[in-house]
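Student: Dropping a prediction and its sequence here:
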Amino acid sequence: MVQFKTFVQPGRVAVVTKGPELNKTCMIVEIIDQNRVLVDGPLTGVKRQPMNLKRLQLTPILCKFSHGSKTVAVTGAWKQNKVEEKWSKTMICKRIKRKEIRSKLTDFDRFQVMIARKKRSALLRDAAIRHSLKKKSAKKPAGKPAAKKPVKAKK
């Protein structure tokens, strides 16, 4: 069984999912109560402020520093742990970038994407059919053919 590992803790990097700082990364500096935390994102444009946990999505990235640290310490930990590099490799970041690209598509671009998806699914379907036919032909033994029943002679 897989254990849950992304806890709310000082040093945890999170993504803002609602509000004016949408899709910006920040770091949890202090836990205020069960619903709110103090966040700071000095290199991403998120000011030091209390934020509701419902507005945050936690990431697996964690930095070590003491809770309640000042912005200078947060910036140092951010740079030392190379958070930007780690962030760009996460699935959350890739999903956000993919959504941004899709939202900027024109009508013709969406049409081209639809045609490309149809072609891709047709190729996958054909490959799956060929694969299943190979499996069926491999199951049949290449020995003697089955004996036929003798035909009765008419009188």
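Tutor: Right, received. Where do you want to start?

Student: contacts and neighbour counts: CA atoms only from here.
Tutor: Fine.

Student: And for residue 94, the neighbour number?
Tutor: 13 (other C-alpha atoms under 10 Å).

Student: Tell me who's in contact with it.
Tutor: residue 88 (C-alpha atoms under 8 Å, 6 or more residues apart in numbering).

Student: Put this next to the previous one:
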Amino acid sequence: MPFKRYVEIGRVALVNYGPEYGKLVVITDIVDQNRAVVDRPDETRRVINFKRLALTDFKIDIQRMAKKKELTAALKTNDVFTKFQQTAWGKKLAARVSKSQTTDFERYKAAVAKSKRSKAVAASLAKLQKSAK
């Protein structure tokens, strides 16, 4: 299968380092071989290094250095952010965030439930093994 995630104008990327970690941005211009101008509807346009970006499969059709209004309209018509959250990558990130926001008591309840479940599985397995002999 050929490579399809090229650095190009309109490519949606995920910031993988820094204060904007986990946010989706759109490449609006390419500065040089190491940096690109990225934009997002609720943030300011800025230059970011390619090492801090993870390219996604999504691409929107925008012009180079598109205005905020055009970018917002293109994102809304393509519904990119919700499509990304429905992918396995988006679900994994959402699960990581939800797990990090759990309290001590919620983690305790999950551990107790896992322990009960594994004991029930072990008991039923022992019962099947005993009946198989």
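Tutor: Sure thing, it's come through. This one's a predicted model, so the numbers in the text were calculated from it and none came from an experiment.

Student: Work out the TM-score between the chains.
Tutor: The TM-score (TM-score structural alignment, normalised by the length of the second structure) is 0.79; 132 aligned residues with a C-alpha RMSD of 2.9 Å.

Student: which part of the second structure lines up with stretch 96-106 of the first structure?
Tutor: Aligned by TM-score structural alignment, stretch 96-106 of the first structure corresponds to residues 93-103 of the second structure.

Student: Dead centre of the second structure: give me the residue that sits there.
Tutor: residue 90 (3.6 Å; C-alpha atoms, centre = their mean).

Student: What helix or strand is it located in?
Tutor: helix 88-100 (DSSP states H and E).

Student: Please apply the same query to residue 123 of the first structure.
Tutor: Going by DSSP H and E, residue 123 of the first structure is in helix 107-139.

Student: Using the three-state scheme, assign residue 47 of the first structure.
Tutor: Residue 47 of the first structure falls in the strand class when you classify it by DSSP: H, G, I helix; E, B strand; the rest coil.

Student: Just give me the match in the second structure for it.
Tutor: So residue 47 of the first structure corresponds to residue 44, using TM-score structural alignment.

Student: how near is residue 68 of the first structure to residue 7 of the first structure?
Tutor: 17 Å (C-alpha to C-alpha, to the nearest Å).

Student: Compare those two (neighbour count), which wins?
Tutor: For residue 68 of the first structure versus residue 7, the count of surrounding residues by other C-alpha under 10 Å is larger for residue 68: 15 against 11.

Student: pretty sure the more buried one is touching residue 27, no?
Tutor: No. In this structure residue 68 of the first structure lies outside contact range of residue 27 using C-alpha atoms under 8 Å: 11.4 Å.

Student: in stretch 2-20 of the first structure, what counts as buried?
Tutor: 8-17 (16 or more other C-alpha atoms under 10 Å).
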